[in-house]
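*Asks:* coordinates only, sequence not included:
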């Protein structure tokens, strides 16, 4: 496994690194609509830290051989109250959909959260790495 891109710091600043994340991913992945989905996954996960776990966040893009890349987001917030995520019943609610969107777009998602101990989310992105020339 190799870390090929990383951003760390105050969550709102890391959220602004979304374009840099996309550029890095586009350089190493096969062109596809999956890059748009991966950028949305980044935005949803980091925006959740801005809203629910303000402070520092660490985001990594990991690549292992020919496997799909994995986005890892780690915060130091209060932890998730419940996972697996339960969708909200109010269809027009303005919040509460971020993790559900990530679950729909990612190939796989792993959540490790301890109450008071922060959260780590690993999302396998819906893109394929470019084949070596």
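*Replies:* That came through, no problem. Just so you know, these numbers come straight off a predicted model, no measurement behind them.
*Asks:* all contacts plus neighbour counts: C-alpha atoms, from now on.
*Replies:* Will do.
*Asks:* Which element is encountered next along the chain beyond the biggest helix by length in the chain?
*Replies:* With secondary structure taken from DSSP state H, the chain has its longest helix at helix 34-52. Moving toward the C-terminus from helix 34-52, the next helix or strand (DSSP states H and E) is strand 56-63.
*Asks:* Below is structure B, check it against A:
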């Protein structure tokens, strides 16, 4: 199910955080789609974040969604929420796996297995919330100084 990007307005006519969500019934069909959703959401931010924070957020989304697709069979979901004043982007990925995310020991000769290290470096940490069927992994990426 797709929920289009939009700004929610309160009764005081103040904008609430921009949000995006997407679910996949049978696993993720396109990691690029998740990265594109980050770009589309941040393009609507006021003030707009710079290029580096956008790339960091896209990389974090890519790694989290890839892990869900690779390690958790079945449905999964992505939720993006731009925090007030466009200071950070909260990224949540829900999947059906009961296994916690595991960082593998660093090995520069290994191809793959570095995603959670990257997420840790580019975000304010990784939170795992256990659900009835699976888990939700959340990372918050700072968008740094924003430019108009």
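*Replies:* Received the coordinates, thanks. Keep in mind the model is a prediction, meaning the values are calculated, not measured.
*Asks:* What would you report as the TM-score here?
*Replies:* Here the TM-score for the pair of chains, by TM-score structural alignment, normalised by the length of the first structure, is 0.78; 128 aligned residues with a CA RMSD of 2.7 Å.
*Asks:* one step back: give the aligned range of the longest helix of the first structure in the second structure.
*Replies:* On the second structure, the counterpart of helix 34-52 of the first structure by TM-score structural alignment is residues 53-71.
*Asks:* Comparing the matching stretch with the first structure, how large is the average distance?
*Replies:* Stretch 53-71 of the second structure differs from its equivalent in the first structure by a mean of 0.5 Å after superposition (mean CA distance after the TM-score superposition for the first structure).
*Asks:* helices or strands up against the longest helix of the first structure?
*Replies:* helix 11-15, helix 18-28, strand 70-75, helix 98-105 (3 or more CA pairs under 8 Å, 6 or more residues apart in numbering; DSSP states H and E).
*Asks:* Which of the ones you listed sits closest to residue 114 of the first structure?
*Replies:* If you check each of these against residue 114 of the first structure by CA to CA, strand 70-75 wins as the nearest, at 11.2 Å.
*Asks:* Touching the closest one from outside, list them.
*Replies:* With contacts defined as CA atoms under 8 Å, 6 or more residues apart in numbering, strand 70-75 of the first structure is touched by 42, 45-46, 49, 53, 55-63, 118-125.
*Asks:* which non-adjacent residue is nearest the aligned partner of residue 90 of the second structure in the first structure?
*Replies:* Correspondence of residue 90 of the second structure to the first structure, assessed by TM-score structural alignment: residue 70. Leaving aside its sequence neighbours, residue 70 of the first structure sits nearest to residue 124 (CA to CA, 6 or more residues apart in numbering; 4.4 Å).
*Asks:* any idea how far the equivalent of that neighbour over in the second structure lies from residue 93 of the second structure?
*Replies:* Counting by TM-score structural alignment, residue 124 of the first structure lines up with residue 140 in the second structure. Residue 140 of the second structure is 12 Å from residue 93 of the second structure, where distance means CA to CA, to the nearest Å.
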